[in-house]
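Novice: coordinates for the following, if possible.
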Amino acid sequence: MKKIFAKDKKNRNTVKQLELKHFILKQISNDSNFSKLTVWNSLNKLTHLDRRSSKTYISNRCVKTINKKTFNKLSNFSRPVFFKLVKSGQISSMRKSSW
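Specialist: So this is what the prediction gives:
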């Protein structure tokens, strides 16, 4: 469990560091105002960037359990953890509705 936390944290840091560089190179490659040589060089640098620098490399995981299958994007918790927090009253203004 600790290894997964550490690996996930390391992946997020590398993406955060290289996000601006990736964005700038992507914008240059899509812009028609630059010369063909500049566009070609930016595309070349993009292909040689580490694949871990891409946002798609990060998988969304629950903050408490590291579960990625039942992840809820609105709360950053997995569904069972979210229901436990609501049931215990730790998340305000949420309650179970029954018909």
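Novice: can we go C-alpha only for contacts and neighbour counts from here?
Specialist: Fine.
Novice: using the three-state scheme, assign Ser75.
Specialist: Look at Ser75: counting by DSSP: H, G, I helix; E, B strand; the rest coil, its state is coil.
Novice: burial check on it, number of neighbours?
Specialist: By other Cα atoms under 10 Å, the residues close to Ser75 number 11.
Novice: what separates it from Arg61, distance-wise?
Specialist: As judged by Cα to Cα, to the nearest Å, Ser75 and Arg61 stand 11 Å apart.
Novice: again, but for Val39
Specialist: Distance, Val39 to Arg61, using Cα to Cα: 36 Å.
Novice: then Arg95?
Specialist: Distance, Arg95 to Arg61, using Cα to Cα: 24 Å.
Novice: which residues touch Asp20?
Specialist: Just so we're on the same page, residue 20 is Leu rather than Asp. Taking Cα atoms under 8 Å, 6 or more residues apart in numbering as the criterion, Leu20 is in contact with no other residue.
Novice: please give me the structure for this one as well, since I'd like to look at both together:
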Amino acid sequence: MKKRIHKDIKIRRLFKQYEVKRRLLLGLINDLSIPLEKRLDFISELNRLPRNASKTRIMNRCVLTGRNKSVYRFCKLSRLSLRDLGSKGMIPGLSKKSW
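Specialist: Just a heads-up that it's a prediction; the model follows:
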């Protein structure tokens, strides 16, 4: 699990590093007032960026278990971890309904 968490942290760091350049290139590519040849150059420059610098590569992961499915954004916990901590009374304001 730790390997997945570290890989996700690495991808997030890479995204943060290239975010401004990627947004600038995308804005220039979508600008129709720029000639087509120049926009094609911007597209090839965008393709040279690392794939992991894309936002779609980032996954929400549980901070305790590293699980990537059914992660709640407000607490960054998976449903299993949330239920576990909620039944132990570790999360304030979370009441047990019918667990």
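Novice: related to what we said a few turns ago, okay, Arg95 and Arg61 of structure 1: which has more neighbours?
Specialist: Set Arg95 of structure 1 next to Arg61 and count neighbours by other Cα under 10 Å: Arg61 wins out with 20 against 12.
Novice: can you verify the more buried one is assigned to a strand?
Specialist: No - per three-state DSSP, Arg61 of structure 1 lies outside any strand segment and is coil.
Novice: and the residue nearest to the spatial centre of structure 1, what is it in contact with?
Specialist: Centroid-nearest residue in structure 1: Ile58, 4.6 Å away (criterion: Cα atoms, centre = their mean). By Cα under 8 Å, 6+ apart, the residues touching Ile58 of structure 1 are 8, 11-12.
Novice: show me the helices in structure 1, by range?
Specialist: Taking DSSP state H as the test, the helices found in structure 1 are 2-30, 36-48, 79-88.
Novice: list the buried residues of the first one.
Specialist: Right, helix 2-30 of structure 1. 8, 11-12, 15, 18, 22, 25-26, 28-29 (16 or more other Cα atoms under 10 Å).
Novice: would you turn the helices of structure 1 into a markdown table with distance to Ser54 of structure 1?
Specialist: Output for those, formatted as a markdown table (distance: least, Cα to Cα, whole Å):
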| stretch | distance to Ser54 of structure 1 |
| --- | --- |
| helix 2-30 | 6 |
| helix 36-48 | 10 |
| helix 79-88 | 27 |
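Novice: so which of the ones you listed gets nearest Lys69 of structure 1?
Specialist: Checking these against Lys69 of structure 1 by Cα to Cα gives helix 79-88 as the closest, at 9.4 Å.
Novice: how far away from the center of its chain is that closest one?
Specialist: 23 Å (Cα atoms, centre = their mean, to the nearest Å).
Novice: mean deviation of it from structure 2?
Specialist: In the superposition with structure 2, the aligned residues lie an average of 1.4 Å away from helix 79-88 of structure 1, counting by mean Cα distance after the TM-score superposition for structure 1.
Novice: contact partners of that helix?
Specialist: Contacts for helix 79-88 of structure 1 (Cα under 8 Å, 6+ apart): 64, 70-72, 75, 91-92, 94-96.
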